[in-house]
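Visitor: Quick one: sequence and predicted model below, then my questions.
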Amino acid sequence: MIYNSIIETIGNTPMIRLNKLAKGIKGDVLVKVEYFNPGNSMKDRMAIKMVEDAEKAGILKPGGTIIEGTSGNTGMGLALAAVAKGYKCIFTMADKQSKEKIDILKAVGAEVIVCPTNVAPEDPRSYYSVARKLNADIPNSFYPNQYDNLSNTAAHYETTGPEIWNDTEGKITHYAAGVGTGGSMCGTAKYLKEQNPNIVTVGIDTYGSVFKKYKETGIFDEKEVYPYLTEGIGEDILPKNVNFDVIDHFVKVTDKDAAVMTRRLAREEGLFVGWSCGSAVHGALEWAKENLKEGDVMVIILPDHGTRYLGKVYNDDWMRNHGFLEDKSYATAKDIIGKRPSDYSLISVKPSDSVRDAIALMNKTSVSQIPVLNGGEVVGSVTDTKLLSKIIENPVLKDAHVSDVMESSMTFVAGDSTLDVLSSMIEKEKAVLVRDDLGKIHIITKHDILEAFTN
């Protein structure tokens, strides 16, 4: 087949089964490999859609300049469209982006302006603000604004979603993707849920981003925002393309776990992919270990190619300098629970137990937090500090049932979760839970992690 230009080759990327990395997980785990797009990323899909929609609306005229804030991949897609259609490009990027991404954009004729990462979005130095100012100052320019331009979502609703549905013959039960601008996650999820409302969607977030807490509480917490290294996912803003209604769950992934999984994808599956691909796979597999059943089909999006990260996650010195190199002796959740006696029993209460009995149990066992189990399933938790504040506010609660005062369930983690992951999760939440090889539930607290670090 002969194509008229490079942009006609966008889409219809392959679906590949994970074998080694998904070993032991029930169900089928598939990845949609988006680096087969001509710009080596899934951003090609929405880049051409934003350009063509702007042309139809008369916003982008011949000889115009495309100006965008990008982490690199969207810029590449826009640059290819610009080459094919005769536009100029100026891109603003945060200084945490890899040199390879900057060089690639320059190679296809774009001008790149590098801006500081650690400034607020509204700061005039941020890459968002610089792009907007350039758009205001340069005549006949178009600012796609991938964060709030709903053509982003539409591109994936029209292409990625139908491709996944057709490739799995409608058998998909779970969809997982990193969430950055939100277009690929939400456009695809919207289409899939229209075909089958029972499809479960899992958004992958990073520590330092606001998405997970906002989904779970409705609160935009600025305390959640802090610098992180992973490129392409997470945000310190709420883009209009992020439709939380079509995202059922969020999983956060650390920079280190994302980087290590990225290298494992190349080494164990032959998939030479980018850093956020490691985030997506690590987070999705963590979720799948506890939730996927026989017969389920999970599809994970792998957004881009590894060539853009040769100086970072694929560079041993860079990995070593950031403490990211895999260390087989590094303690895990499995190591912690493996040192416990064989007759270990989880201290727990039932929803029907009295608050008075729960307090007595905490005093007797000298624990500050207890999971709530109903028929062997974890349904909630109680902690001494929250319990105390509730009883001070309403003393009659001491005679109530645990179900009247319990908090959300503690999070289950995989046995291979390392100490830094466990530490970051407990710092943000309560204790965490893990199942041993026999299916027995264990609790891991801050004390357990401190002890593991010092032993």
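Guide: Good, I have the coordinates.

Visitor: okay, CA-based contacts and neighbour counts for the rest of this
Guide: OK.

Visitor: quick one: secondary structure of the closest residue to L325 other than its chain neighbours?
Guide: Leaving aside its sequence neighbours, L325 sits nearest to M319 (C-alpha to C-alpha, 6 or more residues apart in numbering; 5.3 Å). Under DSSP: H, G, I helix; E, B strand; the rest coil, M319 falls in the helix class.

Visitor: pretty sure M319 contacts L310?
Guide: No - using C-alpha atoms under 8 Å, M319 makes no contact with L310, being 11.0 Å away.

Visitor: who's more crowded, these two?
Guide: M319 (18 against 15; other C-alpha atoms under 10 Å).

Visitor: I'd like the distance between the more buried one and S276.
Guide: Going from M319 to S276 by C-alpha to C-alpha, to the nearest Å gives 15 Å.

Visitor: E393 too?
Guide: Counting by C-alpha to C-alpha - E393 and S276 are separated by 45 Å.

Visitor: Would you enumerate the residues in contact with K193?
Guide: I199, V246 (C-alpha atoms under 8 Å, 6 or more residues apart in numbering).

Visitor: Can you name the residues that contact N152?
Guide: M46, A47, K49, M50, Q146, G183, S184, G187, N241 are the contacts of N152 under C-alpha under 8 Å, 6+ apart.

Visitor: Go again with 6 Å.
Guide: Listed by C-alpha atoms under 6 Å, 6 or more residues apart in numbering, the contact partners of N152 are M46, G183.

Visitor: Need the three-state assignment for it.
Guide: helix.

Visitor: Use this one as the comparison:
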Amino acid sequence: MWYNNILETIGNTPLVKLNVIPKDIKATVLAKIETTNPGNSIKDRMALKMIEDAEKSGKLKPGGTIIEGTSGNTGMGLAIAAVIKGYKCIFTTTDKQSKEKVDALRAFGAEVIVCPTNVDPEDQRSYYSVSTRLEREVPNSWKPNQYDNPSNTQANYEQTGPEIWEQTEGKITHLIVGAGTGGTISGAGKYLKEKNPAIQVLGIDTYGSVFKKYKETGIFDKNEIYPYITEGIGEDFLPQNVNFEVIDYFEKVSDKDAALMTREIARKEGIFAGNSSGSAVAGLMQMKDRFKEGDVVVIIFPDHGSRYVGKMYNEDWLRERGFLKDEKLTARTIISKESDQEIVTIDAEETILKAINIIKSLNISQIPVTQHEMIIGKITESDILDALLENPALKSHPVKDIITSPFPFVDLNTSIDKISSLINKENTAVLVEDEKGRFKIITQYDIINAISA
């Protein structure tokens, strides 16, 4: 048996039992692994459905251009379908989305425009507004508008919900889904509740999003809105696809808990899932008292971990945000083993002879060079030697005549692995600013000393 094209492989994704993370939960916990779709996400389902419905209605015409605001996964589904069906794609996204997502969209020939995150949806610079403007300007174009397009919800009503019902033999008691556009939770949830009204549909929200408060109070509170890191969950407006009547309860999960749980899923369950899956499982654990023996809990795992290797799966990225504190050495621990004295610097206008005397008297091999108290470069023993061999008279010249690029700067949470990768023949050290605002220098010797201590 074979398929006529890649679009025919969408759907029928596996349901996999989680065994380690929810071991203290008496219920059976199953993950719906949507990463087996061709675009590695659940959004393939609704992307194809939106296109097919637009073709039937005449909104999308042959040779047309698909324009959409997307965090990446919907764009991927649209881009794959566009390749098969012969459409062009222009996507707008936010600068908080991972580089991997943007690169993946471009791999399918799509044009991607990155817009700022920290603006209101109505702002002309927002990725919603830019995509709307482009739809007006680009001839023969169509904007799916995944947030308000009912085909989004319908795809999950027709596909995801029935699959879960059949795979659990109708035994599902709880559905847990991260809510973004709302199509997955509303569509699958509606179908399942029609089969059994007792099924609980639990939405995962994030801090900085309006969903939870709106569900509980009916109030759209702009004070709830602020920037957050978690991708694919939450919104700062109310998409029409979010059916609050279908959703029984929202659980908020922090950026940190979502990021760390994303890693735990890979390490403890062997499933390479994305950020919203981590958020959903973290939400499961926060709600563990809701579940009893005999319950069957299904969690949607919307996308693949490959789109987050530069973020949630990158230890330096986690440390920079204060999410990861482990026993690995960092710039902070390395400089804590040094003396409390600030590093020696030399002004760019001082003579090379003075630099030589400093190097001799302090038995050091390099000095950061300053100008107006700002570090602008460095001077090393080898720089001085090379200069004097060429022209001994340079001793009386200012240091600025032979300075080279400054040492790289790192922050206090940078790992020893990252620091080591920055130290080479051109850069024999890195600089870091301590908590008191003083510059410290880290050399290979400091790293060795910290490791062996």
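Guide: Sure, I can see it. Predicted model, so just to flag it, every value in this text is computed and none were measured.

Visitor: sorry, back to before: higher neighbour count, E393 and S276 of the first structure?
Guide: Remark: of E393 of the first structure and S276, S276 carries more neighbours, 31 against 10, as counted by other C-alpha under 10 Å.

Visitor: tell me how far the strand or helix carrying that one is from the chain's mean position?
Guide: Per DSSP states H and E: S276 of the first structure is located in helix 275-291. From the chain centre to the centre of helix 275-291 of the first structure is a distance of 8 Å (C-alpha atoms, centre = their mean, to the nearest Å).

Visitor: Would you mind listing the buried residues in it?
Guide: 275-289 (16 or more other C-alpha atoms under 10 Å).

Visitor: what's the closest of the residues you listed to P303 of the first structure?
Guide: Nearest to P303 of the first structure among the buried residues of helix 275-291 of the first structure: C277, at 6.1 Å, using C-alpha to C-alpha.

Visitor: pretty sure that closest one is touching L302, no?
Guide: Yes - at 4.8 Å, C277 of the first structure counts as touching L302 under the criterion of C-alpha atoms under 6 Å.

Visitor: okay, now I204 of the first structure: neighbour count?
Guide: 28.

Visitor: Quick one: map it onto the second structure.
Guide: Aligning on TM-score structural alignment places I204 of the first structure opposite I204 in the second structure.

Visitor: can you confirm its match is in a strand?
Guide: Yes - assessed with three-state DSSP, I204 of the second structure lies in a strand.

Visitor: Once you drop chain neighbours, what's closest to it?
Guide: Nearest non-adjacent residue to I204 of the second structure, counting by C-alpha to C-alpha, 6+ apart: G178, 4.3 Å away.

Visitor: Now name the helix or strand holding the aligned partner of A82 of the first structure in the second structure.
Guide: Under the alignment (TM-score structural alignment), A82 of the first structure maps onto A82 of the second structure. Assigned by DSSP H and E, A82 of the second structure belongs to helix 73-85.

Visitor: Quick one: list the elements packing against that helix.
Guide: When contacts are defined as 3 or more C-alpha pairs under 6 Å, 6 or more residues apart in numbering; DSSP states H and E, helix 73-85 of the second structure packs onto helix 43-57.

Visitor: Quick one: list the elements packing against the next helix or strand after the helix it packs on.
Guide: Scanning forward in sequence from helix 43-57 of the second structure by DSSP H and E, the next helix or strand is strand 65-69. Judged by 3+ C-alpha pairs under 6 Å, 6+ apart, strand 65-69 of the second structure is in contact with strand 88-94, helix 127-137, strand 141-142.

Visitor: Format the ones you listed as a markdown table; extra columns: distance to D221 of the second structure and mean neighbour count.
Guide: As requested, these are exported to a markdown table (distance: least, C-alpha to C-alpha, whole Å; neighbours: other C-alpha atoms under 10 Å):
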| stretch | distance to D221 of the second structure | mean neighbour count |
| --- | --- | --- |
| strand 88-94 | 22 | 24 |
| helix 127-137 | 20 | 19 |
| strand 141-142 | 32 | 22 |
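
Visitor: G322 of the second structure is nearest to which of these?
Guide: Of all these, it is strand 88-94 that lies closest to G322 of the second structure, at 22.5 Å by C-alpha to C-alpha.

Visitor: And the contacts of that closest one?
Guide: When contacts are defined by C-alpha under 6 Å, 6+ apart, strand 88-94 of the second structure is touched by residues 65-71, 110-117, 127.

Visitor: The residue nearest to L325 of the first structure and G183 of the first structure: what is the separation?
Guide: Taken as C-alpha to C-alpha, the span from M319 of the first structure to G183 of the first structure is 30 Å.

Visitor: Run a quick neighbour tally on Y207 of the second structure.
Guide: Around Y207 of the second structure there are 22 residues (other C-alpha under 10 Å).
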